[in-house]
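Trainee: I'd like to go over a predicted model; first the sequence, then the structure.
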Amino acid sequence: MAPRSQLEIVTSSVTRLVKEEASYHRELEQQIERIKKLESSQDDDDENKEFLAKQENMAMEETKKVLPSLNQKIVDSVKELEALIAEESQKGTEGNAAHITAAQEAIAKAKTAER
């Protein structure tokens, strides 16, 4: 089996980063819902309520801190992938057509991903 080309590696990297970003957004939504649920609960006697709310808020803030750096990684990887596509297109090798198409699809997904 031939080693993977740089185009394939960066394409899979962009795809992975987009999936990871979507996962963090889902996690953030879940944390927000848990915080709302804790805040709206009528059980004022619960001694753990304040502690749980504080923990959920800390987790939410940590998740929010990850998103900007992850977004920058995606932007950088997309730029690298676009450069590799241009390079491969100039070479004109027909065997790379499928890899170029996959790379272009990964770029499209990255640009339309939730930000």
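Mentor: Yep, that arrived. Residues are numbered from 1 along each chain as shown.

Trainee: contacts, neighbours, all on C-alpha from now
Mentor: Fine.

Trainee: All the helices of the chain, residue numbers only.
Mentor: For the chain, the helices defined by DSSP state H cover 6-40, 48-91, 97-112.

Trainee: Give the other helices and strands that the longest one contacts.
Mentor: Right, helix 48-91. Counting contacts by 3 or more C-alpha pairs under 8 Å, 6 or more residues apart in numbering; DSSP states H and E, helix 48-91 is packed against helix 6-40, helix 97-112.

Trainee: Output these in a markdown table; the columns should cover mean neighbour count.
Mentor: Output for the helices and strands packed on helix 48-91, formatted as a markdown table (neighbours: other C-alpha atoms under 10 Å):
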| stretch | mean neighbour count |
| --- | --- |
| helix 6-40 | 16 |
| helix 97-112 | 16 |
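
Trainee: okay, pairing it with this:
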Amino acid sequence: MPPPTILAIKTSAVKRFINDEAGYHQELAVEQARLEKMEKDGESDEYAIAQQKKVVEETKAAIPVVRGKLELAVKELESQLQAATNETDLVKENARNAISNGEKVLATVV
């Protein structure tokens, strides 16, 4: 099997960043729910609540970083797709789908 092409690698990067962003949103929801439960139950001490707040803030901070990487990866993939001449139709279609999915994610409001 030949090594993956630059277009295939860039396509994989876009897909990975899409999954990363979705994962951070899921993690944020879980951690926020955990924080709310800790605050509501009143069983946790102030230190544990402060640590959980820190976890929530760090997760929130990671989302824009991944989003920026996704935006850059989509632009690079678009450029690579335009320059691709010796790629199969399947590889090109996968790249177009990744670009489309990446643009959909970027269009959502965080």
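Mentor: Yep, it's here. This structure is a prediction, so every number in the text was calculated from the model and none was measured.

Trainee: TM-score for these two?
Mentor: The TM-score (TM-score structural alignment, normalised by the length of the second structure) is 0.88; 107 aligned residues with a C-alpha RMSD of 1.5 Å.

Trainee: isn't residue 14 of the second structure right up against residue 100?
Mentor: No. Contact criterion C-alpha atoms under 8 Å: residue 14 of the second structure and residue 100 do not qualify, at 10.2 Å.

Trainee: Excluding sequence neighbours, find me the nearest residue to residue 85 of the first structure.
Mentor: Excluding the flanking residues, the one nearest residue 85 of the first structure by C-alpha to C-alpha, 6 or more residues apart in numbering is residue 100, at 6.1 Å.

Trainee: The one you found corresponds to which position in the second structure?
Mentor: Alignment note: residue 100 of the first structure maps to residue 92 in the second structure; criterion TM-score structural alignment.

Trainee: how much space between that match and residue 18 of the second structure?
Mentor: Relative to residue 18 of the second structure, residue 92 of the second structure is positioned 18 Å away (C-alpha to C-alpha, to the nearest Å).

Trainee: Residue 10 of the second structure now?
Mentor: Taken as C-alpha to C-alpha, the span from residue 10 of the second structure to residue 18 of the second structure is 13 Å.

Trainee: same thing with residue 34 of the second structure?
Mentor: Residue 34 of the second structure is 25 Å from residue 18 of the second structure, by C-alpha to C-alpha.

Trainee: list the contacts for the residue nearest to residue 85 of the first structure?
Mentor: Applying C-alpha atoms under 8 Å, 6 or more residues apart in numbering, we find residue 100 of the first structure in contact with 7, 85, 88.

Trainee: Just give me the match in the second structure for the first one.
Mentor: In the second structure, residue 7 of the first structure lines up with residue 7, judged by TM-score structural alignment.
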